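Visitor: have a look at this prediction, sequence included:
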Amino acid sequence: MSTDADRHDPTQAGALIEVQDLERTFDVRRRVEGRRRRSREQVVAVHDLTFSVRPGEMVGYIGPNGAGKSTTIKMLTGILVPTGGRVQVAGLDPSRNRVELTRRIGVVFGQRSTLWWDLPLIDSFELLQRMYRIPPARYRENLDRFIEILDLGDQLDTPVRQLSLGQRMRGDITAALLHDPEVLYLDEPTIGLDVVSKGRLREFLRSLNAERNTTLMLTTHDLQDIEALCERVIVIDHGTSVYDGSLAGLHAQGGSTRTLVVDLVDEAPPIDVPGAEVRRVEGPRQWLSFPSDASAAPIVAAVASAYDVADLSIQEPDIEDVIRDLYSRGAQA
């Protein structure tokens, strides 16, 4: 299975994140039927993992559930100590220099909030200002900007436990950025957000990267987040990297397709337009597949000009399906 990992040599000069031959195992005790004692089993979460990230890169770190994504991020932040290999972030060993590194990174771990549960949201922000010793003027500037862009103005006096998942996620992102980190790790940052809020958050992250050169590592199952933000993706499965390169290259290698779902005004024979193939027909609804790296615009235009369309939508390929297909092709090679 080919990769582009050689384009991102972990020893290259100027790399902000350097990972080489990284390993992490866990000892798990399992009950054995018919025995009083539990057996000890070693589970490999990450192994032989190598990559590097340059300052200012926006990298999608993706893979199926249980692939080792969260374990990797925890080693990059110093929460977990590697079993083997080497990792450095901003020239620091995360597990040995965790306090110093904390001032240079921001982290949002999905549904695990870094906010104080029973305090109003603004109190969490003010506590973080003191913890990170953020100059008052810079704190106020950052806070005002994030509140406006992430639409948190009406939630500042609300206890965190009363916030919706989407509101809390926006609060966690604000908390992670108040101290101007060099690196931002995001785990499912758009979970619980509506379409408009997702769009605003993506635009915010793009502007943050452009204006401050903030390095971003994003783990998500929402492929639209990756497409909107990341030029590069690292795919991890069974604890190791199976692809490192562009998103278009991943789809091409995995052979994935996108789907155009067309609702016609009336039932009709299978739609016949260049560049797409009908996969399924149910009454007036038809499903057309086309290569994931192809533009949907000419296909949509062709359908709209030749047929009476009531509605249409595009379904993106599921990243787990892309990886599954990538692996099946590798196994057959």
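Guide: Arrived safely, thanks for sending.

Visitor: alpha carbons only for contacts and neighbour counts from here, please
Guide: Noted.

Visitor: quick check: which helices or strands does the longest helix seen in the chain pack against?
Guide: Longest helix in the chain by number of residues, with DSSP state H as the criterion: helix 195-212. Where contact means 3 or more C-alpha pairs under 8 Å, 6 or more residues apart in numbering; DSSP states H and E, helix 195-212 is packed against helix 136-149, helix 223-229.

Visitor: need the contact partners of the first one.
Guide: Contacts of helix 136-149 from elsewhere in the structure, counted by C-alpha atoms under 8 Å, 6 or more residues apart in numbering, are Gln129, Leu152, Gly153, Thr174, Leu178, His179, Arg200, Leu201, Phe204.

Visitor: distance to Leu119 for those - can I get that in TSV?
Guide: Compiled in TSV, the contacts of helix 136-149 are given as follows (distance: C-alpha to C-alpha, whole Å):
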residue	distance to Leu119
Gln129	15
Leu152	15
Gly153	16
Thr174	16
Leu178	18
His179	20
Arg200	26
Leu201	24
Phe204	26
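
Visitor: put the buried members of the residues you listed into a PyMOL selection.
Guide: To isolate the buried ones among the contacts of helix 136-149 in PyMOL, judged by 16 or more other C-alpha atoms under 10 Å, type:
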select buried, resi 129+152+174+178+179+201
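
Visitor: how close does the spatially most distant residue from the centre of the chain sit to Ser289?
Guide: No residue in the chain sits farther from the centre than Gly34, which is 43.3 Å out by C-alpha atoms, centre = their mean. To Ser289, Gly34 is 52 Å away according to C-alpha to C-alpha, to the nearest Å.

Visitor: next, the one to line up against it:
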Amino acid sequence: MKENQMIYVNNLRKDFKSYSSRSGLKGAFRDLFTRNYKILSAVDGISFNVKPGEMVGYIGENGAGKSTSIKMLTGILTPTSGEVIVNGMNPHKEREEFVRTIGVVFGQRSQLWWDIAVQESFRLLKKVYRVSDEDYASHMEHVIDTLDIAPLLDKPVRKLSLGQRMRCELAAALIHNPPLLFLDEPTIGLDVLVKNKIRTFLKEINERYNTTILLTTHDLQDIEALCERVVMLDQGKVIYDGSINDLRARWMEGKEIHFQFKREVEKDELTKLSNGITVDWQPGKRKDLWIGHVEDNDEVISDIIARVVNELKIIDVNIKSITTEEIVRNIYEEGAVRE
């Protein structure tokens, strides 16, 4: 089974020692000879597979184990136990050969040299990855054109905006056209236009080169735009591995009706109007805005809208499905994924 997978992870675990200091001068002397510590599991026996050409969202709260597991997948950290095979290799045992087959973009770390022009960084990386002039020219011409970074190539990295730098970082990770791309918060802090440009580009390289992409992000709009599958971590364990559509079908229990009234409205007024219908009324950012959470039933939705409109003057009304972001937040608040 592992032979047909781009990423094969079986019961992967990473433990760290957490040391604590004793109080007082006597305790400090004792710490010189013996230290108190406990074992913390940052990654606690996770298992999942990624097929060639898949785009998978890898999500979790801070401290869930995402970064630690990504570091093991890229060969930076050695696992405490378990098995990991990426692109047919053991990442930390065959590191030199392995790193030539992957691309990595960390949103808060740069692989470009700060004080030299972007194109000089590209040339240095070309030498590092031993990319021929022909392959570099044919592949990077498309990358540079699609990401619209040609005007940036002669500028030092330190003079680029965040959005410009991230587009250049993405191009740098693809100089050797790797079959596997790890993206850790690639759109952090970027504006909508740059985000859309990066998303469009990632879709294109996935379709054109069958590039496998593992995407770690807190922006679930990136996941919805790019990935059909999501792996969700919590406290070092995989709590969900499946399609976004299945996640939404399992957790999306209703819809939201957004009302904007002509005047300030109290909750008691809305509760009386919805008597006999189960509605969870939540206030908006202003007192003339209210959100009614109801079951996904056309008759129920029509009934509650008719009751409110007949009694209260409204400026606007919208019906919205619950977003993936809200679903994921509810999962973490409740602590488990429903069976």
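Guide: Done, it's in. Not measured: the values here are computed from a predicted model.

Visitor: quick TM-score on the pair, please.
Guide: Once superposed, the chains reach a TM-score of 0.82 (TM-score structural alignment, normalised by the length of the first structure), with 313 aligned residues with a C-alpha RMSD of 3.3 Å.

Visitor: in JSON lines, list the helices and strands packed on helix 195-212 of the first structure along with mean neighbour count and distance to Ser241 of the first structure.
Guide: JSON lines is the format used below for those (neighbours: other C-alpha atoms under 10 Å; distance: least, C-alpha to C-alpha, whole Å):
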{"stretch": "helix 136-149", "mean neighbour count": "14", "distance to Ser241 of the first structure": "34"}
{"stretch": "helix 223-229", "mean neighbour count": "17", "distance to Ser241 of the first structure": "17"}
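
Visitor: now those in CSV, with distance to Arg285 of the first structure?
Guide: Below are these laid out as CSV (distance: least, C-alpha to C-alpha, whole Å):
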stretch, distance to Arg285 of the first structure
helix 136-149, 39
helix 223-229, 24
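
Visitor: out of these, nearest to Arg24 of the first structure?
Guide: helix 223-229 (26.1 Å; C-alpha to C-alpha).

Visitor: what range in the second structure does the very next helix or strand once past the closest one sit on?
Guide: Using DSSP states H and E, the next helix or strand after helix 223-229 of the first structure towards the C-terminus is strand 232-237. Using TM-score structural alignment, the residues of the second structure aligned to strand 232-237 of the first structure are 229-234.

Visitor: what's next to that stretch, contact-wise?
Guide: 55-61, 64-66, 223, 238-244, 332.

Visitor: so for Arg168 of the first structure, which of the helices and strands packed on helix 195-212 of the first structure sits nearest?
Guide: Per C-alpha to C-alpha, nearest to Arg168 of the first structure of these: helix 136-149, 12.5 Å.

Visitor: so where in the second structure does the closest one end up aligned?
Guide: Going by TM-score structural alignment: helix 136-149 of the first structure matches residues 133-146.

Visitor: show me the contacts for Lys2 of the second structure.
Guide: Tyr8, Ile85.

Visitor: repeat that for Pro178 of the second structure.
Guide: Neighbours of Pro178 of the second structure in contact, by C-alpha under 8 Å, 6+ apart: Arg100, Thr101, Ile102, Gly103, Thr211.

Visitor: one more time with 10 Å, if that's ok
Guide: Contact partners of Pro178 of the second structure, counting by C-alpha atoms under 10 Å, 6 or more residues apart in numbering, are Val99, Arg100, Thr101, Ile102, Gly103, Val104, Tyr209, Thr211, Thr212.

Visitor: same check on Gly57 of the second structure?
Guide: Taking C-alpha under 10 Å, 6+ apart, one finds 183, 213-217, 220, 222-224, 226-232, 241, 243-244 in contact with Gly57 of the second structure.

Visitor: the same query, at a cut-off of 8 Å, please.
Guide: Contacts of Gly57 of the second structure (C-alpha under 8 Å, 6+ apart): Leu214, Leu215, Thr216, Thr217, Ile223, Cys227, Arg229, Val230, Val231.

Visitor: measure the counterpart of Leu40 of the second structure in the first structure to Leu250 of the first structure for me?
Guide: Using TM-score structural alignment, the equivalent of Leu40 of the second structure in the first structure is Val43. Taking C-alpha to C-alpha as the measure, Val43 of the first structure falls 28 Å from Leu250 of the first structure.
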